[in-house]
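Asker: give me a model of this one.
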Amino acid sequence: MYIVVKRVSKTSEHGIKEYTAEIKIISQLRHKNLVELKGWCHEKSELLLIYEFMENGSLDLHLFKQKSWLTWDKRKRIAYDLASALSYLHEDCKECILHRDVKSNNVMLDSNFNAKLGDFGLARLVDHDKNSKTTMLARTLGYMAPEYVMTGKASKESDVYSFGVVALEIACGQKPIGYTANEERQTTLVEWFRIYMGLELF
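Answerer: Alright, predicted model coming up:
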C-alpha cells in the first residue's frame, strides 16, 4: 500500500493541538470525498499522521503549477466532490464539523481525478444549530469570509464562502490573492471577479 506521512513540526506552536484535533475528528469519518486517515504515531516526540496516497497531488498543482491540464469535465467533478464533502461534514455527521481551512492545496486528487478534502488540523466540532466559538483566525488569506475576518467566528457559511473561492479558482484559473490590472495593490479573487463582471462591491 502506498501512503503519505504527514510529520507535525516539533517547533509548531499549535502542532500538538492540531495533531490531536486531526485524529479526533477525521478518524471517525468515512466518506468517499475525504482523505482517509490510515493511522498515527506519537513516539519519541514524533507526531506522525498516515494518510492514503493521492496519486495526482493537490488541486493547486494542476491549477497554478501546470502539473496537468484539467478539462472542464474534470473541473466540474472536482467542484461537485468538494461540495459533497462539505455537505457531509456540515449536515450528515452527528456533530457539525467546520473544516476552517478549505483551499485548493487541501483538495487532493486520486488517480481518476476524484477530489477528496484533507488536512483537518484546524477543524472543529460544533452543535448543528450553533456556530464555532473560536476567536482565533485559522485560515489562509484570500479564502476567509469577510464576517469571519471581522468576528473571528467560523461557521458553515464561512466554510461555504471558502468553497466558493475554490470554485472561482477552478473556473477562472486565478489565485485567491492577486494584483489589480495596474499592479498597484493586492486584491482578492472575489473582488477581482466582481470588478471583472461589473458587479458592485458589498
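
Asker: CA atoms for contacts and neighbours, from now on please.
Answerer: Fine.

Asker: identify each buried residue in the one helix or strand residue 87 maps to, please.
Answerer: Following DSSP states H and E, one finds residue 87 within helix 72-87. For helix 72-87, burial by neighbour count (16 or more other C-alpha atoms under 10 Å) applies to 74-75, 78-79, 81-87.

Asker: ok, now stretch 186-201?
Answerer: Result for stretch 186-201 [16+ other C-alpha under 10 Å]: buried residues 187-192.

Asker: turn those into CSV, including distance to residue 169 and secondary structure.
Answerer: Shown next, in CSV, are the buried residues of stretch 186-201 (distance: C-alpha to C-alpha, whole Å; DSSP: H, G, I helix; E, B strand; the rest coil):
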residue, distance to residue 169, secondary structure
187, 14, strand
188, 11, strand
189, 8, helix
190, 10, helix
191, 13, helix
192, 12, helix
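
Asker: for comparison, sequence B:
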Amino acid sequence: MPRNTETIDLREEADRIDSELDEIAEKVARLNDEADEDDEDDANAELVGEIEESFEKVDQLERELVGVHWALDEWGDNRCGAEKDDGGTCQNPADSCPHHDSVGGTVELTIGGLTTGEFADVQDRTNTARNEKVGWGSDPSVEAAGSIFQAAKGLVDADFLSDDPEFFEKQQLVSNSAPQFKEWLSARVDDLTTPNVDTGNFSERLERAQAKLES
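Answerer: Purely as a prediction, here's the structure:
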C-alpha cells in the first residue's frame, strides 16, 4: 500500500487551481507595477525573474486545470446533485436545473505517495519497456512510459475504477487519458511521495555564506 494517501474531489480541485491562478495574476500585476516604478536595473532584473517564474507556474497550472476539467467531463455525471428540502438529491441536468445553482456532479479519486518498493517497481517496469525497444537506437527513450507507470502506481482508487483494481487497469486508464490529466495526476503523486520536511531555503544559505566571506 502507498505510504500516505489523499482523497481528492475533482470539482474542489478545479476550484483550488482556479483560485491559485487568480492569486498569481494578482501577484504578477503587483510585480509589474513595482517594475514600472523601479529604475534600478538590479531590482528590475529581480522583479522580471519573479514574473517569469510566475508565468512558468501559470503554464503548469493551466495544463493541470484542463486535465481536471477533462476528467470531470469524462467521468463525472451531469446531475444537479443539490440537496432537496426532502433530503433527497436533485436529479435535474446540472446545466439546466430550474431550482438550483449547480455545476454538476463530481469525481473522487484517491492518490498515494510511492514507497521505495513501489518506486522500484515503476523503475523495473520502465527498464522492461526500454529492453523491449532494443534496436530502436543506442538508448531508446522510455521517459513517457515511466511517467505513465508512476501515475498509475500512485492512483489508489477512483469512482471510475473497478473494485480493487489491478495495476494493468490503472495503467490502461492513464494511457488512454488526456495528457493534461496525466500531468496533473503525476504532480499530485509527486507531492505525496516527497516527505514534508523543511530543509531550509538555499538562497538564505547562500546569503549567509556570502556574508561570511565578506566579513
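
Asker: any idea what the TM-score is?
Answerer: Overlay of the two chains. TM-score (TM-score structural alignment, normalised by the length of the first structure): 0.24; 78 aligned residues with a C-alpha RMSD of 5.4 Å.

Asker: rewinding a little: nearest to residue 150 of the first structure among the buried residues of stretch 186-201 of the first structure?
Answerer: Nearest to residue 150 of the first structure, judged by C-alpha to C-alpha, of these is residue 188 at 16.0 Å.

Asker: would you check that that closest one makes contact with residue 177?
Answerer: Yes. Between residue 188 of the first structure and residue 177 there is a contact under C-alpha atoms under 8 Å: 4.6 Å.

Asker: and for residue 67 of the second structure, the neighbour number?
Answerer: By the other C-alpha atoms under 10 Å criterion, the neighbourhood of residue 67 of the second structure contains 22 residues.

Asker: please name the nearest non-neighbouring residue to it.
Answerer: residue 181 (3.7 Å; C-alpha to C-alpha, 6 or more residues apart in numbering).

Asker: please tell me how far the one you found sits from residue 72 of the second structure.
Answerer: 10 Å (C-alpha to C-alpha, to the nearest Å).

Asker: just the helices in the second structure please.
Answerer: Ranges of helices in the second structure, per DSSP state H, are 10-37, 41-75, 116-131, 143-154, 167-175, 179-193, 202-214.

Asker: can you give me the angle the shortest one makes with helix 179-193?
Answerer: To tie it back to what came earlier, the one meant is helix 167-175 of the second structure. Interaxial angle, helix 167-175 of the second structure versus helix 179-193 (axes from the mean of the first three to the mean of the last three C-alpha atoms, to 10 degrees): 130 degrees.

Asker: residue 175 of the second structure and residue 148 touch, don't they?
Answerer: Yes. Using C-alpha under 8 Å, residue 175 of the second structure makes contact with residue 148 at a distance of 6.5 Å.

Asker: so those two - more neighbours on which side?
Answerer: More neighbours surround residue 148 than the other of residue 175 of the second structure and residue 148, with 24 against 17 (other C-alpha under 10 Å).

Asker: from residue 53 of the second structure, how far off is the more buried one?
Answerer: The gap separating residue 148 of the second structure from residue 53 of the second structure is 27 Å, by C-alpha to C-alpha.

Asker: what's the burial count for residue 211 of the second structure?
Answerer: Here the number of neighbours of residue 211 of the second structure (other C-alpha under 10 Å) works out to 10.

Asker: hang on, the earlier thing: so which of the helices of the second structure is the most packed in?
Answerer: The highest mean neighbour count among the helices of the second structure, using mean count of other C-alpha atoms under 10 Å, belongs to helix 143-154: a mean of 22.
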